[in-house]
Every structure is written in C-alpha cells, then in structure tokens.
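Trainee: need a structure here:
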Amino acid sequence: MSTISAPDIASGRLAPEDYRANFGDIHPPLDRHQALVESDRCYFCYDAPCVAACPTSIDIPLFIRQIRTENPKGAAETILSQNILGGMCARVCPTETLCEEACVREAAEGKPVKIGLLQRFATDVLMETGEQPFVRAPSTGRRVAVVGAGPAGLAAAHRLAMHGHDVVIYDARPKPGGLNEYGIAAYKAPDGFAGAEVDFILSIGGITVENGKALGRDIALSELRGAYDAVFLGMGLAGVNALGLDGEELPGAEDAVDYIGRLRQTDDLAALPVGRRIVVIGGGMTAVDVAVQSRRLGAEEVTIVYRRDRAAMGASAYEQELAATDGVVIRHNAQPLRLVTEGGRVTGVVFERTRSEAGALAATGETFTLPADMVFKAIGQKLVPAAFEEPGAALTLKGGKIAVDEERRTTLSGVWAGGDCAATGEDLTVAAVADGRIAAESIHRALSAA
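Mentor: All right, here's what the predicted structure looks like:
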C-alpha cells in the first residue's frame, strides 16, 4: 500500500464572511405575514394526527389557530405548556418524521403545514418579550434534586418549580443546556439561543443550578436521596462507544461529540483546526452534524461511512440530504477494519464492505482504504453505571440504560429518570422533554400524597 501523505490540519481555511454565512441560521424564521399565510393552510383537524405524532402532545391545531388569529403569545403558551423547550425543539426536532409526516396535507399533496417553523415563530415572539408566562405556585417546602441540566432535567425542573417545589440542578459541565448547548450543530441554533432558552426556563424562580458537579465524582446518589425529597436523573450518556481498533487513542482519531462541543463553545470559528480530508464513522445525527460542520469549516473531502444501508441510518432522510447538499459523501455497507497509523497518529481507515444476510450484517472480505487527516468516531454514546453504583443505590438497567416505568420511576425508591440515560424510547430532544414533564408530574403526585 502506498504511503499516505502527512496530515493537513489547519485553522482559518475560510474568509470571515464565509464562516458567518456557513454558520448562520439554516432555517430563517417566518415573518408575521409568512406565518399568517402558512397557518391558513392548516385544516385544524378535530382528531389531529399531528398531535398523536408529537412526543409532547402539543395541541398543534390550537396553536396554529391562535397564530392565524394573530395571537402568537397565546400560541406560545399552548406550546410551552406541553413542551417548555418548544423553541429549541422547533429548531432541532425531526418534524419531517414526526408531526409534519402525519399532517393531512402531507398525505393529500405531499406538502405538509410547516409546523416546526410556525412553532418557532410563536415561541420566538414570546421569548423576545422576556415574559415568563407560567406562575410559580406557593412554596411546598419540598426539595427535589435534578441531575443533568439538559432537556430532560430542565423540563422536569421547570414543571416542579411551577408546582412550588424547590429544585437544585447538578450538572457536570460549566454551562447548563446539555446537548442543546454542547452537542447540536451550531447552524441549527445560532446566536446563543440555547443559553437564552435556559435563562427563560429558570426565570420562573425556585431553581438553582450548580455547574461542575458530576454524579459519582462530586455528588453521590445516596447523598442526594438523603438530602432531598425526590431525585430525578437526566444526566444523558457520558460514555463514548469505542471502535475497538488499535490506535484509536492516537492523535487524528477524534470523538465527534467532543469536537462539536468545542465548536459550539468557541468564540472564533476560524481558530478551530480542521482537516482537509475527513472520515466520519457512524450513521446517526451526530455523524451528519460533525460532517456538515467540517465542510462548513473548510474541509475539502468529507466522507461518512456507515456499516448498513441508507434506510438503516439513524440520521433522517432530510439530514442525509442536507449532508449531500453540503458536499458530504455518504458510503454505506462498510465497517472499519483497522486504522492506518503513521508517525504516531491516525492517517486513514481501512474498511471492509458488508452486506445483509437474513437481516444480519455479514462481512464480504472486500476492503478499501480512505486516507484522512481527521477521523471522527460517531458510533453512539453509552451510560456510565459507575456514576451511581454504590451501596444501597442499586438501579436496574435495561438495554444498558436505566429501567423506568410509564411514570419514569426507577426501581429505587424516590428516584425517577428520563432522557437519554433512561430506557424510554427514542433519543430525541422532544422525547427527553416529555420524559422530564412526565417524571415531574409523577414526583409532584408522590410528594403531595406523602
């Protein structure tokens, strides 16, 4: 095999105006006139399939009718009463496979009502006023600990505060927001929206956030159970799945989530180094996010390689099309066989082609090599059970996540869980918000009955 050229990793590949254009809002918001025109397309179905398709069960026909009657603030209250992170969900939810796919107009003419953009219009109008539409109930004197300041934890905290409970959120990172702040593509929520939404949620009062506090490192679950009336675990997935290949700890092999986090937190995109040739291993939303952002940082060749076919990819068809539009090449039916290393760093990946045999993945023996300046691992994250494994605090796991019932109660008395760390279903922002709200209502009922 020929020698692979030295890595080409550099910062400042683009002109300043290119960074601004590449990382601006990917979906410009609707203005008032556009929102009125789009809302007029809704049939306001009585038994609306879009509501059933929404994990948080927002009354979509109602909020669209409120927009149509020029009451966007009322529409926002309808949305936020079910999904307090409705602004972010309007930006990042795969609406094309949820509410909009279920829209009657999609079935009739292949052009659904733009529910996501209408939701964004309404919530933006309200957030721009700085008003908190929900009133905190008189204090109950009860205290609840929430672990994780991501979508699940924030949704739980806000609903618990509404009921008058005092909430303390513990989060391992320097800033609250979870993956909304650190993990999604910058062009989906520019201009500090994630932080602004957190401020809006906390403005209800009764919620304290303690950053830099990780479960299992700085705080113990047994300690929280002793100090609080209830505990909600919403810390997400801190572990990263490994490729299991020699050399993946060497320079040149990067964790996609960590890289996206650095990108999201930098004040100067031009200062972030990126390779000229990028290989991304994985097929989910994180793989697409890191691939597209690499292109927008100035990478010339970006290839996503996924071990199964297109239909099996975790990234939606829309996200795959976005990647292709940005010049990202997606190669299917290939799995990493070994990493190419030279001079103490990763410089490429050898892949083996695969095929499906009776539903199982089979290797074909045929290989190919992709040279790379940077190889991003985006094959999923995992729970780190050691964070809560301690005497007297045994949580049951299911499929590598925390087992919960329909009310998000764990097998440990006084402890609830939701979001990515819990075995509740899809790993979506909107699903995490639903988990937080459901758990909060369950906690409130339990505390009220005690």
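
Trainee: contacts, neighbours, all on C-alpha from now
Mentor: Noted.

Trainee: can you give me the strands for the stretch 151-300 of the chain?
Mentor: Secondary structure of the stretch 151-300 of the chain (DSSP state E, counting those that start in this stretch): strands at 166-171, 207-211, 230-233, 239-240, 253-255, 274-275, 277-281.

Trainee: just so I know, which of the ones you listed lies nearest Gly298?
Mentor: strand 274-275 (7.3 Å; CA to CA).

Trainee: From the chain's centre, how far out is that closest one? Work that out for me.
Mentor: When C-alpha coordinates are averaged (CA atoms, centre = their mean, to the nearest Å), strand 274-275 and its chain have centres 24 Å apart.

Trainee: Residues contacting it, please?
Mentor: Strand 274-275 is contacted from outside by Pro7, Asp8, Ile9, Ala10, Ser11, Ser294, Leu297, Gly298, Ala299, Ala372, Asp373, Met374, using CA atoms under 8 Å, 6 or more residues apart in numbering.

Trainee: Going by neighbour count, which of the residues you listed comes out on top?
Mentor: Ala372 (28 neighbours; other CA atoms under 10 Å).

Trainee: Report how many residues lie close to Thr97.
Mentor: Taking other CA under 10 Å as the criterion, the count of residues near Thr97 is 14.

Trainee: I have a second one here; can you model it like the first so I can compare?
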Amino acid sequence: MPSPDIASGRLTELELSHNFSDAHPPLTHEQALVEAERCFYCYDAPCIEACPTSIDIPRFIRAIATGNMQGSARTILDSNILGGSCARVCPTEILCEQKCVHNTLEEGRPVRIGQLQRHATDWQMEHGGQPFQRAPGTGRRVAVVGAGPAGLACAHRLAMHGHEIVLYDRHAKAGGLNEYGVAAYKLSDDFAQKEIDFLLAIGGISVVGGKTLGVDFTVGELKSEYDAVFLSIGLTGVRQLELAGEELAGVQDAVAFIETLRSTPKTDVPVGRRVVVIGGGNTAVDAAVQARRLGADEVTLVYRRGAENMSATTVEREWAQTNGVTVKLWASPVAIVQQDGVLVGMDFARGSLNASGKPVYDTEDRLFVPADMVLKAVGQTFCHDPISKEDIAIENGRIMVDAEHRTSMTGVYAGGDCTPGEDLTVAAVRDGRDAAEAINAALSNAA
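Mentor: As a prediction, this is how the structure comes out:
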C-alpha cells in the first residue's frame, strides 16, 4: 500500500516548466566572444589532454574569437559528434576546465570551455546542419547494439566511412542515458532527440527501437548477419540495499525514477512529500534535485562516507544544496522503517574513520530520517545475462576489450560503460568513435 503522501501534480504545469527549464542558460554571442578572448591558446594545452575525446580546445575557442563559428563547431564535432550534449552534461570542472592555466592565475576562474563548446555546437545545429559527408557506400553492414552515446558515436563514424549501420536499442527512442538517465534540466527542450536527428542526418543509419539483446536476438545471430557487431549496452543492472522492506511502495531505484520523469509528462510523475535519496553520485544528485523540483517538501540525500569520497563533483553537491536538498554524510542504511506496511522512513548507522583510516559504523548510534519515498542510487552494474552464453570474456563485471575495442569473439567490438574505464558520457563517445575506426580498418583490410 503506497503512502497517501506520494502523489503527482503537486505543482502546476507552469511551475514545472520553470523548474525543469535549462539549468544553465547559454552564452550570448557577445558573452562568448568575451570569454573566448580570455583563452591563452596554449600550444601544449593541458585542457586537450584532460578531454577524453581530445578536442583541440584552443583551436575551437580561437575560431569563436575570430568569428569562424563553422570552423569552431567542425573542430569539436570532428572529435566528438555529441559535443552538444557533452557540453551540457560532462563534469568539465574536473576535466578540461580543471586543467585550464587560468586556474594558476585566477583561482576558480578557468575559461568556460563547456559553455563555449555548447555555443559553437548549438550554432552548427541551428545554422549549418550536419557538417560531415558520407563516403561512397562500401556494401558492408554493421550492427550496433545500444543507442546511447557510445553506440551513436560509433554509428556516425562508421556511416562517414560509407558503411550501412543498423542501430538497435531496447527503448523506443535512441539516446540512452542522454534521453532517459540525465536530469531533464540539463538537456532541456528535447535536446537529446534534436542532437540525434542532427547526427542521423549523415545517412546510412537505421534505428530499430524496442529490440532487446538476449530476447529478440543474440550476438551470434547478429554476427552471422552483419560484417561486424559493436556492443554498447551500458549498465542496465542496479544494486540493491538488501534490506527488508525494499519491495514496499515508495521504495524505488533512482534510475527508474529519472527514466519515468524523462518519459512521462511531469504533471503525472508521483513524488513524496518527504524524500530520502541514498547515494553519493551524480544519479543521486539528479534524483534528489528533480524530486525537489517536482514539489517534494523535504529531500534528504544520505551518503555513507564523507564528501571527499562522493563521486558527484563539488559543483553537483553545491547544486543540490542550492536547490534545497539536505545532505547528510557518514550514514549507512540499516533498516527501512514501516508501519502497517507503509513506508515511514529510513534508519541509518552513523559512521566514521577508525584509527586505521577505514570506515566503521555503529549500529547502536542510529539516524532516523522520515520519508514516504526512498530513492536508491547505490550504483549500477553490468547485466551479463544477454551474452552469458556467448564466447565473450567478462571480468570484474565488464566486457573485456583490447586496445582496438575487440572482444574475445572475432568480429565483435564493445565500448562505453559496459567495458572497463570511466563511466562518463564523453568517454563513451570516445570509445564509440575509436571502435568505429578499428572496425573500419578491419573491414577495409578484409576487402
């Protein structure tokens, strides 16, 4: 039985539209010019090394400063075809902007690389359209499984080389986390789908939605039908708390909560009055802030260790707090509290570091946080069931690949979150791009 305090329509449509509008409005062209002129255009730029897709950042910023918007966008998109979404969702504060030399002169005032990247890519999408041309058809066909950032980047680069791509995804829409797993205010105005339309405009890519690996087809079947296969199936499993009462109404995965919010009219998304979010990553922050913006009276984000251990960046943590989210640290969940089958809150054991520097928790020293909704954001895992019977090596919960993104099955490649490495959108784009080049080389050599 759900709590009567979980309901939809807490706010008006106008209030929700305001709450989920663009969190960080774009720069005007005049602002972009001023910001671009701050760049030192370093020859051996550390910001380039910090970018997983190795965008030539000084070059694209110089192009903005000189009024060459098309050249700026081309420089970005040549390395990262999803440069528009990456400019919005990537933690630039710990990547390129953290390495900006301005930090040594003006602490905390790096060039706003992410905002400038957004400015250039938005200009291209609005004025220039798809900047790349498709090479003459090769007659080769490649299956890409998973239409998230890695799969989209792979498909686009392969299409540039003239191959035919069929892009499969279990969702009706392409986009992966950009469409279903990122806070709505980060990719507002249906930007994820606009970017996909822009990407697909190169031609040669067919999208087949609503098809699931392991249910509708196997890797072996795809391998027999296509010249190569690229797996970008992400992390579809979620960790559980392993506590009694986890099946109660009102207790749900934060990933599912965000997906519902992204795929349902916001007036129809139910939220509690008092919401507890468990976790310390960006998913936890996104869930907490969006719960607050849906109309929750109180939202408490609880993490088992200190702020320095959270995978959410300092900027994300501050964003949560400025949005009215209370953050409690050093508290580990020990019990889901219910009364007559109705969720009423969570019990946490308070923790600290012992003399050896290891976290310890005192189950006798409890913190009770009242709640009618609990969102679990304690980590995502790779679900290997769809490929468990295939000849594909898996270690430490990820698909193993070599430097060319080849799996242990000949002709099958993989990239993105389902393989070892950083769980970042920009890293997934890099994987997809680099795997496409490897696939193209293999197909060319086999011709």
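
Trainee: TM-score of the superposition?
Mentor: Here the superposed chains carry a TM-score of 0.97, computed using TM-score structural alignment, normalised by the length of structure 2; 442 aligned residues with a CA RMSD of 1.3 Å.

Trainee: quick revisit: tabulate the contacts of strand 274-275 of structure 1 (TSV), appending distance to Phe193 of structure 1.
Mentor: Output for these, formatted as TSV (distance: CA to CA, whole Å):
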residue	distance to Phe193 of structure 1
Pro7	35
Asp8	33
Ile9	30
Ala10	28
Ser11	26
Ser294	21
Leu297	21
Gly298	24
Ala299	26
Ala372	33
Asp373	32
Met374	29
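
Trainee: can you tell me which of those are in helices?
Mentor: Assigned to helices by DSSP state H, the following of the contacts of strand 274-275 of structure 1 qualify: Ser294, Leu297.

Trainee: that older thread, now the strands of the stretch 151-300 of structure 1 in CSV, please, with extra columns for distance to Thr396 of structure 1 and mean neighbour count.
Mentor: Below are those laid out as CSV (distance: least, CA to CA, whole Å; neighbours: other CA atoms under 10 Å):
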stretch, distance to Thr396 of structure 1, mean neighbour count
strand 166-171, 22, 24
strand 207-211, 27, 18
strand 230-233, 13, 26
strand 239-240, 18, 15
strand 253-255, 29, 20
strand 274-275, 41, 24
strand 277-281, 31, 26
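
Trainee: which stretch among these comes nearest Lys398 of structure 1?
Mentor: Ranking the strands of the stretch 151-300 of structure 1 by proximity to Lys398 of structure 1 (CA to CA) places strand 230-233 first, at 15.2 Å.

Trainee: so the closest one matches what in structure 2?
Mentor: Mapped onto structure 2 using TM-score structural alignment, strand 230-233 of structure 1 spans residues 228-231.

Trainee: how big's the offset between the matching stretch and structure 1?
Mentor: Its match in structure 1 and stretch 228-231 of structure 2 itself, once the structures are fitted together, sit a mean 0.6 Å apart by mean CA distance after the TM-score superposition for structure 1.

Trainee: how close does the residue of structure 2 positioned farthest from its centre sit to Ala284 of structure 2?
Mentor: Distance from the C-alpha centroid of structure 2, by CA atoms, centre = their mean, peaks at Asp340 (38.3 Å). In this view, Asp340 of structure 2 and Ala284 of structure 2 are 28 Å apart by CA to CA, to the nearest Å.

Trainee: residue ranges for the helices of the stretch 101-250 of structure 1, please.
Mentor: Using DSSP state H, counting those that start in this stretch, the helices of the stretch 101-250 of structure 1 run over 104-109, 115-129, 151-162, 179-182, 193-202, 221-227.

Trainee: angle of the second one against helix 193-202?
Mentor: If I follow you right, that is helix 115-129 of structure 1. Helix 115-129 of structure 1 runs at 60 degrees relative to helix 193-202, counting by axes from the mean of the first three to the mean of the last three CA atoms, to 10 degrees.

Trainee: Read off where helix 115-129 of structure 1 ends up in structure 2.
Mentor: Mapped onto structure 2 using TM-score structural alignment, helix 115-129 of structure 1 covers residues 113-127.

Trainee: of all the helices of the stretch 101-250 of structure 1, which lies closest to Val430 of structure 1?
Mentor: It's helix 151-162; of those, that one is closest to Val430 of structure 1 (CA to CA) at 8.0 Å.

Trainee: Quick one: map the residue farthest from the centre of structure 2 onto structure 1.
Mentor: Matched by TM-score structural alignment, Asp340 of structure 2 corresponds to Gly343 in structure 1.

Trainee: Could you do Ile392 of structure 2 as well?
Mentor: Correspondence of Ile392 of structure 2 to structure 1, assessed by TM-score structural alignment: Leu395.
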